[in-house]
Each structure stands twice: as C-alpha cells, then as structure tokens.
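# Sequence isn't available, so here's the structure alone:
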C-alpha cells in the first residue's frame, strides 16, 4: 500500500508551504514568530487522514501521479488546523495532541512576558487569529498547487461546500452542548456535518472532482465515505471517554467535562435508569470533574449498555462502508488503500 509514502509527501508539501510563508510574516514583525511556532507545533501531529482520502479519491477516479495533487490534498491540513484551533477555544480545551492548546499557549506567553490586561482573552484572540490565518492559507495552498485551472475550478465547488458544512456542524455541536437532553438523531446530525462529511466524504469528493470523476464515481464515494465518516466519529466519541490520555493527547474524560452531547451519551441516556441519568446530567459539562467522577460516568455508560450500543453502531456503519467500497467503480489500487484507511479510521486507539 502506498499510503505511508503519500503521508510523507503530504508532510513535505505542508511544511514547505508554511516555510515559504514564514518570511512574509516575520517581515511584518518579529513579534509574529510565536504564531508560527504554535502552528509548527500543531502541524507536527495528526494522522493526515483528510489528505490521504483526497489523494485516493483522485487515484480511484483515474487521476495520475501529478505532484500538484499532493499539494492540493495537503491544504486540507491547514483547514483542519483552523478547525482544531477554533474548536479548542469554543470547548475551553487545555490540550491538543498532547500539548497545550493554542489559546492556552498564548495565555502563558501573556503571563511570561507580563503583558497588560487579562491573559485569557489575549490567548483566545491570538488563537482565533491563527485559526483564521490557517483558513486563509488553506485556500492559498490549494490554489497554488500547480494543477490545471480547470481541475482547480472543479474542486473549488467541493472545497467551498466542505468548509460551509463543517462550520454548520460546529455550530450544531455548540448548540447541542447548550441544550439539556439531546437524542441519538440530533447527535448523528452533528456527526454527519461536523465530522463524517468533513473527514472522509468531502475529501474523497475533492480528489475525485479534481480528477474529473463522473457522477457514478461521486455517488460510490458517498456510499463509502458517509458511513465510514460516522463510524470514525463514533470511535472518536468512545475514545473521548475511555481513551488513554497518553495515546489520545487529551485528559481522560475531557469530552465529559466539555459537556459533549455525543451519540455515546445519547445512547446511554436512552438506556440508563432515572437515577443513572441524574448522575450523568450532573457530571456532564462539569469542568471540575475529577477522576472519580469520570469513573462513575464510565460505569454508567458501560452498565446501561450505551457503550455496547455504540460499538454495534460503529461495526454496522463500517460494514456498510466496506460493502459499498467492494462495489465501487474505482481502481483496484485505490480500493485497497481505502480498505486500509477504513481500518485505521475505525479501529484506532488514539
């Protein structure tokens, strides 16, 4: 399988692009160096799933080995960086990929340099601006990928839709967190637009559109990508509660402290006793939730059958994706790579 090589090429294209932008920022002011340092640190981690799905969407639709496709695909990592930075601000997350989140990083800079005013709004403001910069750079990197103008125009429609959908999904996520209750249906709506389409379906569509894929290929990629994207996020929800912090890069139970109204939580609420639901609601969204509280919620999720139901959903959606891929009109090389990526997306431990 060629995916490890593609991941390496994506990294090279991504870091080369940022390095080319670096002198422009530092020419404005040396004070912008901490922004670049924060971005370098964030980009050093990550699985590069979106660029890989984009690349194999391209190859599956008959695209060749033009180097420009790797650059176009790698631009999705800057879009992802923007989303992660802003998401951490909205969730008040302390860590990301095993290190301080961007807004916490700039709070510490404020304190270290004894700047005027409060550290927290300074950190939030710096993070929002860096996220905005990453969003702008994602477009710039895509447009400068050296692919033909006609190809870029075809892909631009998908790229624009992808950015719109993920922002809509993010708002729905914030809204669900502010509401008491929530259902499996509403949680799945968030999953579809914040994660499933954004992580897998649209990157596949982007690569295929760049290759000039016909409608049957786009439909086949949706039949594979949408259920796999849902399974991916459901696995992420499980890891957000039960994952090892050393592997996930976030404290144990962080999704509980942030009040995430995930499918896992909704499945648990449907199956739990009134007393268990009361404990779940009391702890969900408590930023001071300690290890004992996390363990209590974990026990409820397991004993109620919520965890088992979520695992069953992951398996069902993954099977649906596998069946769709088996019938997809894609190159055999791409089918093999997408089979392996499906396993990586749904069986991961971090």
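In hand now; what should we look at? The structure displayed is predicted, hence computed values, not measured ones.
# okay, CA-based contacts and neighbour counts for the rest of this
Will do.
# if we look at stretch 202-213, which residues are touching it?
With contacts defined as C-alpha atoms under 8 Å, 6 or more residues apart in numbering, stretch 202-213 is touched by 50-51, 53-63, 69, 73, 151-152, 154-155, 158-159, 162, 217-218, 221-222, 225.
# at 6 Å what do you get?
With contact meaning C-alpha atoms under 6 Å, 6 or more residues apart in numbering, stretch 202-213 is reached by 50, 53, 54, 55, 57, 58, 61, 63, 151, 154, 155, 158.
# for stretch 147-162, same thing?
Applying C-alpha under 6 Å, 6+ apart, the contact partners of stretch 147-162 are 68, 206, 209, 210.
# Tell me the spacing between the closest residue to residue 289 other than its chain neighbours and residue 285.
Nearest in space to residue 289, with sequence neighbours left out and distances taken as C-alpha to C-alpha, 6 or more residues apart in numbering, is residue 257 at 6.1 Å. Computed as C-alpha to C-alpha, to the nearest Å, the residue 257 to residue 285 distance reads 5 Å.
# ok, second structure coming up, stack it against the first:
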C-alpha cells in the first residue's frame, strides 16, 4: 500500500505555482536566517490586542447581562475563543501599517488606536473557527470542547428540553455571528480617524466576504466539488490565506493611507505566505503533537478534511491505498490502527514531503518579496521574522 511506481513528473497547480516531484528532482530554496521574533515586538502587540479585547468584552458582558443574565455564557464563550492564540493576524496588520507610514503625508494615526483596530481581526478569526468547527463536526478547539459541543453539554446539564446537539449547533452559529458583529464594532470604536476608518472598510469588507465564501468552498469540496490538488489550494486561498496575511497587511496599509502600490506589494508577500501558513496548519492537523496543538491529531482525518495532503496522497496511492482513503477518511468510527495507517499512507506516497516542499517554496517566495519591498526597514525585519514563525510553528 503506498505510491504507484514509475510516476515522476512536474505537477503544475493552476496559477498557484509549480512543485517538482519524483526521486532526484526535489528542489529547495535556501533563504537567510530570519531576524529573531523579537524584531516583531510580538509581546507588546499581543499585550495591546489582549487588553483591547478584554476591555471591549467586559463592556459587552455588561450589555448582555443587562438584557438577561442567561446571556453571560455567550460572552464567556467569545472570551474563551479570543483568549490566547498566536495573534498573527493583528501582528501582520500592525506591521503592514508601520511599513508604509513614512511614505504617507499628513498626520499619522495613533499607535494605540491602530492596535485596537487590528485587534478586531481576532473576532473575525473567532467567528471563522466556530463556524468551521460546526461544519466539520470538530470536537475540540485549543484544548477545550468546540463551541457547539460545549453548548450541547450545557443543554444537558441544565435539563433543557429538545435535542442537545441541535441546541449546541444553533448556539454556536449565533456565537460565531456575534463575534463577527463585534469585529465591526471594535474596528469602528478603535479610535482611528474617520478617514482611516473609511479607507479600512474596503479591505475589511473584501476580507470578510472572502473568508465566508472560502468556508462555502470548503463545504463544497467536502461534498465532492473542487476536486484534486488545485481544488485544495483554491479553498486554502480563500478560506484562510487571504484573511491570515494578505488582507491584514493591506488593512494596515489602508489605515496608513497608502495607495494601490502598497496593496500590490503586500499581495506579493501575503498570498504565498498565507498559503504556506495554511499548509502548515494542515500538516499539524494530521501529524502535530496534541499536547502542543490543543486538538487530537486524529480529528482532521475523522472529519474527512480534503486538504492538499489528502489530494496528493490519493493521486499517488495504489488501489489498496485508495481503498483505505475511501473507507477511513471521514469515518468517525475508524480506530487508531486505521488512522495510523492513513498517516503512513500520506508519508509513503510522498504527499507530506511534497507539501513540506511547497511550504518551503511559498515561504521563500514571500521572504524574497519582503526583502524587495519598499517598506520601512524595521517593518521588513518584523515581517520576515513573522513569516518564518508562521510557517515553522508547532501549534
């Protein structure tokens, strides 16, 4: 069970790039060591984002508790979702802003207000996570029950009538919707100027449209649409890559008042880096350490996530391997031995190695774009450090 013999070729995935496959043909791109992560001032950015979220959510707690105390668990859930995390999206947006401020005439935005504005990205992310977990039937998120699971338990503990699972799903959808509503409110109330807010809205609206459309593309692919490696990359582009790096960078540029050239520069950085980020996420979803990632390494396989790993494994597997994929992928009843066999298939077909090659190539492309970008030196160093951290992470 494993790789079909005699398959050495160049595979082109639409306009997303080229990967060389086959023995003796692997290519790698070597980039200089990145600056230390301290260059991104991540501790200060994370602290400011956490403070903005905490203050905002405490206001919302007062508002919802005033409506009825039974609404407090809803705020608790959003708080839990917004707590921790890597804060990469706000960091990219902040340094996207810092990168072009020197090139813009007129009064600049207040640093603290910009940090509050980019903190709103965490609510967009929380919304996407909750809805994604509902669609995938995920059980855990960041080491705790997924939102729909937690509310199903709450239904049972409260002795409520009706089906607990249905209640949990409904509550999770509303929690995700509320997080998206609050992302708008936090951005609007951040303290950036009216002109900056108006400029930011265009990028903000595009980003939220893309991530929602990307969720549908993911749903469609799971049902057999958008087949093959190109389909997997299309989903990754719109579901995650854009709103993880490209749009946050452009959001920062829009807040600063930079023009179309900055948007193009940040696209050249953000699209390859966002794809590499998502592919790293896919690898960790199958091969990551649960004590570090906060979720079981079996979940993605049991949920049947149609990632690039799976598309490439299916492409290269023999008939026995394809039968294993048909039988076990997406089957919640598969045991540990079958799931381990799936992992071996992904390894033996070379799918994991090819995805790792693509992560390295896309990261190198982004780092070259960062090095060539006409942005402030300190912003270039910060973005380079973030690029390496985002694509070599273990969680």
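Arrived safely. Computed from a predicted model, the values in this text were never measured in an experiment.
# State the TM-score obtained for the two superposed chains.
After superposition, the two chains reach a TM-score of 0.98 (TM-score structural alignment, normalised by the length of the first structure), with 350 aligned residues with a C-alpha RMSD of 1.2 Å.
# thinking again about what came up before, the residue nearest to residue 289 of the first structure matches what in the second structure?
Counting by TM-score structural alignment, residue 257 of the first structure lines up with residue 302 in the second structure.
# Same check on residue 134 of the first structure?
Pairing criterion TM-score structural alignment: the partner of residue 134 of the first structure within the second structure is identified as residue 179.
# ok, back up a step: buried ones among the contacts of stretch 202-213 of the first structure?
For the contacts of stretch 202-213 of the first structure, a burial check counting by 16 or more other C-alpha atoms under 10 Å picks out 50, 53, 54, 55, 57, 58, 61, 63, 154, 155, 158.
# Which of those residues sits closest to residue 291 of the first structure?
Nearest to residue 291 of the first structure out of these is residue 50 (C-alpha to C-alpha; 33.3 Å).
# Where does the host helix or strand of the closest one end up in the second structure?
Assigned by DSSP states H and E, residue 50 of the first structure belongs to helix 49-60. Mapped onto the second structure using TM-score structural alignment, helix 49-60 of the first structure covers residues 88-99.
# who's in contact with that stretch?
118, 119, 244, 248, 249, 252, 253, 256, 375, 376, 379.
# What is the nearest of the residues you listed to residue 307 of the second structure?
residue 244 (17.3 Å).
# now the closest one, nearest residue through space, not along the chain?
Counting by C-alpha to C-alpha, 6+ apart, residue 244 of the second structure lies nearest to residue 89, which is 5.5 Å off, once chain neighbours are set aside.
# measure that neighbour to residue 222 of the second structure for me?
Look at residue 89 of the second structure and residue 222 of the second structure: by C-alpha to C-alpha, they are 26 Å apart.
# Likewise for residue 330 of the second structure?
Taking C-alpha to C-alpha, one finds residue 330 of the second structure at 9 Å from residue 222 of the second structure.
# Repeat that for residue 124 of the second structure.
Relative to residue 222 of the second structure, residue 124 of the second structure is positioned 23 Å away (C-alpha to C-alpha).
# higher neighbour count, the two?
Neighbours were tallied for residue 124 of the second structure and for residue 222 using other C-alpha atoms under 10 Å; the higher tally belongs to residue 124 (23 against 19).
# which residue lines up with that one in the first structure?
In the first structure, the residue matched to residue 124 of the second structure (TM-score structural alignment) is residue 79.
# Could you pull up the residues touching that match?
135, 138.
# Skipping its backbone neighbours, what lies nearest residue 285 of the first structure in space?
Closest to residue 285 of the first structure by C-alpha to C-alpha, 6+ apart is residue 259, at 3.5 Å.
# any idea how far that neighbour lies from residue 168 of the first structure?
Taking C-alpha to C-alpha, one finds residue 259 of the first structure at 19 Å from residue 168 of the first structure.
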